[in-house]
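> Here is a sequence together with a model predicted from it:
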Amino acid sequence: MFLLNHRLLFPDVEKADEDGLLAVGGDLSPERLLLAYKNGIFPWFNEDSMILWWSPDPRMVLFPEKVKISKSMAQVMKSNKFRITWNTEFEKVINACSAVIRKGQHGTWITPEMKSAYLKLHQMGIAKSIEVWENDLLVGGLYGIDLGNVFCGESMFSSTSNASKFAFICLAKELQQKKYKLIDCQVYTAHLESLGAEEIPRKQFMAILKE
């Protein structure tokens, strides 16, 4: 296990353990976070633990052109039920994501320290959000890190049925048009798989990231 200090560096991702845990400690400065994402590493930890840095193998990703749209979601996409905006309410989105109660998870990993760090990245134009509105209510959305050819998804929320799916599908369609390589979904969930995400070897993910 690698213990980070004030120096801006990470060990090679191949040194991560079988769960993907690579290092502990360090800080959440914009410089360190950007270095992490550019090297296939992300922070994920509970409120009462040290900062933990991960690079799992395999890696869950979505190639934008492979996004799956079910018949019911296709109907939602065609309707005027939802309206989407891009990067207009980042703070509201990250606050909503932090408030979501998730099965099997006690508390939130989106701590006040994490929020502050990602807000700084947002102000730098690196962290971005997608918002879903029903009438004038913010009912869903997601946020992540935009690396230019890869979008690293961090978290999503939905306060009404299908709102987060709507955000994810709209993101995939937009990134496909912009010729992004993939959306980094980090780790497997059945929900992400149902939307077309798949696991690929870390080496393949790193090769795409470095292009």
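Structure received.
> contacts, neighbours, all on C-alpha from now
OK.
> show me where this structure has strands.
Shown for the chain, the strands assigned by DSSP state E span residues 2-4, 21-25, 42-43, 52-54, 59-62, 83-86, 127-134, 137-146, 150-158, 182-186, 198-200.
> Redo those strands as a markdown table? Include mean neighbour count and distance to residue 33.
Written out in a markdown table, the entries for the strands of the chain read as follows (neighbours: other Cα atoms under 10 Å; distance: least, Cα to Cα, whole Å):
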| stretch | mean neighbour count | distance to residue 33 |
| --- | --- | --- |
| strand 2-4 | 15 | 13 |
| strand 21-25 | 21 | 12 |
| strand 42-43 | 21 | 8 |
| strand 52-54 | 21 | 10 |
| strand 59-62 | 24 | 19 |
| strand 83-86 | 16 | 22 |
| strand 127-134 | 23 | 11 |
| strand 137-146 | 24 | 10 |
| strand 150-158 | 22 | 12 |
| strand 182-186 | 23 | 15 |
| strand 198-200 | 17 | 23 |
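> let's bring in a second one:
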Amino acid sequence: MYQLDDDSILFPPVHEAMREPNGLLAIGGDLSPERLKAAYYDGIFPWFNPGEMPLWWSPDPRAVLMVGELHISRTMKKILKKQKYRVTINHAFNDVIEACSIRQEGTWILPEVRAGYQGLHQQGIAHSVEAWYGEELVGGLYGVNMGLLFCGESMFSRMDDASKVAFITFYFHFLRYNGQLFDCQVLNHHTASLGAKEISRRDFLHILYRWRNKAIDPACWLPQSIEISPLFT
């Protein structure tokens, strides 16, 4: 296993990632914004448990949500039409990542992890999406923007379907600004229900390399309220 150098933010080539556990590429290093940026630029992300050294991953296959492949159930369409929640971007990044960190016992979002992503947020690279019920923050998500890709990291809900409403609303917003792909990292029931699927790491990297240096309009990330597509209103 590759041990990262504390004095360098370089990662080994992703094709050297282990098959078992799937995608484990490197261990160690810090969680500075500079290292995180270097990781996402090459399709790598951190994930580790409390008490462990940072572990860095690039799994094969990779879970993604393609443009035009979002699945919205009939039940969710009814929920969206009710407009129960107000959705915003970058109104409460610190609150969102804090909520994600305490949503379940054994979370990996430790203080040093939060500090790294908060640093990325201050640089305009990490972003949050919030769902509000009145003035109460009841759901949301955060992730990293890499060119025309959005790499989702974590979601939380304090009320039914709040995080799904936040994500679906953000999905259409991101597409309006020419967003091309949502990186879901590893497929789970929640992301699969929204239309995410697995593609090979090679195909994912091909997409990443194509779009990572394309600048999205900064207006996409201005603190703002966003609304669902007219299809549901």
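Here it is on my side, so go on. None of these values were measured; they are calculated from a predicted model.
> follow-up on the earlier one: mind checking the strands of the first structure for the one nearest to residue 36 of the first structure?
The closest of the strands of the first structure to residue 36 of the first structure is strand 42-43. By Cα to Cα, the value is 6.0 Å.
> So what touches the closest one?
Outside strand 42-43 of the first structure, the residues that touch it by Cα atoms under 8 Å, 6 or more residues apart in numbering are 33, 36, 51-55.
> swap the cut-off to 7 Å and go again
The list of residues contacting strand 42-43 of the first structure from outside it, by Cα atoms under 7 Å, 6 or more residues apart in numbering, reads 36, 51-55.
> Pick out the most distant pair among those.
Across the contacts of strand 42-43 of the first structure, the longest distance by Cα to Cα is 13.7 Å; it joins 51 and 55.
> These two: who's more crowded?
Ranked by neighbour count (other Cα atoms under 10 Å), residue 51 of the first structure and residue 55 place residue 55 first, with 28 against 17.
> List the contacts of that one.
Listed by Cα under 7 Å, 6+ apart, the contact set of residue 55 of the first structure reads 13, 16, 20-22, 40-42.
> what do you get for residue 167 of the first structure?
Counting by Cα under 7 Å, 6+ apart, residue 167 of the first structure has contacts 130-132, 141-142.
> try 8 Å this time
By Cα under 8 Å, 6+ apart, the contact list for residue 167 of the first structure reads 84, 130-132, 140-142.
> Any chance of a markdown table for the residues you listed, columns distance to residue 181 of the first structure?
Below are the contacts of residue 167 of the first structure laid out as a markdown table (distance: Cα to Cα, whole Å):
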| residue | distance to residue 181 of the first structure |
| --- | --- |
| 84 | 22 |
| 130 | 19 |
| 131 | 22 |
| 132 | 24 |
| 140 | 25 |
| 141 | 21 |
| 142 | 19 |
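> What lines up with residue 18 of the second structure in the first structure?
Alignment note (TM-score structural alignment): residue 18 of the second structure maps to residue 17 of the first structure.
> Tell me how many other residues surround its match.
Applying other Cα under 10 Å, we find 15 other residues in the vicinity of residue 17 of the first structure.
> same check, this time on residue 134 of the second structure
Residue 134 of the second structure has 10 neighbouring residues, counting by other Cα under 10 Å.
> any idea how far it is from residue 87 of the second structure?
Remark: distance between residue 134 of the second structure and residue 87 of the second structure (Cα to Cα, to the nearest Å) = 11 Å.
> Also residue 177 of the second structure?
17 Å.
> Same question for residue 163 of the second structure.
Computed as Cα to Cα, the residue 163 of the second structure to residue 87 of the second structure distance reads 10 Å.
> The longest helix anywhere in the first structure relative to strand 150-158, how many degrees between them?
As far as residue count goes, and with DSSP state H defining each element, the longest helix of the first structure is helix 163-177. Relative orientation of helix 163-177 of the first structure with respect to strand 150-158: 160 degrees, computed using axes from the mean of the first three to the mean of the last three Cα atoms, to 10 degrees.
> In contact with the counterpart of residue 96 of the second structure in the first structure, which residues?
Aligned against the first structure by TM-score structural alignment, residue 96 of the second structure finds its counterpart in residue 93. Counting by Cα under 8 Å, 6+ apart, residue 93 of the first structure touches 129, 131, 140-143, 157.
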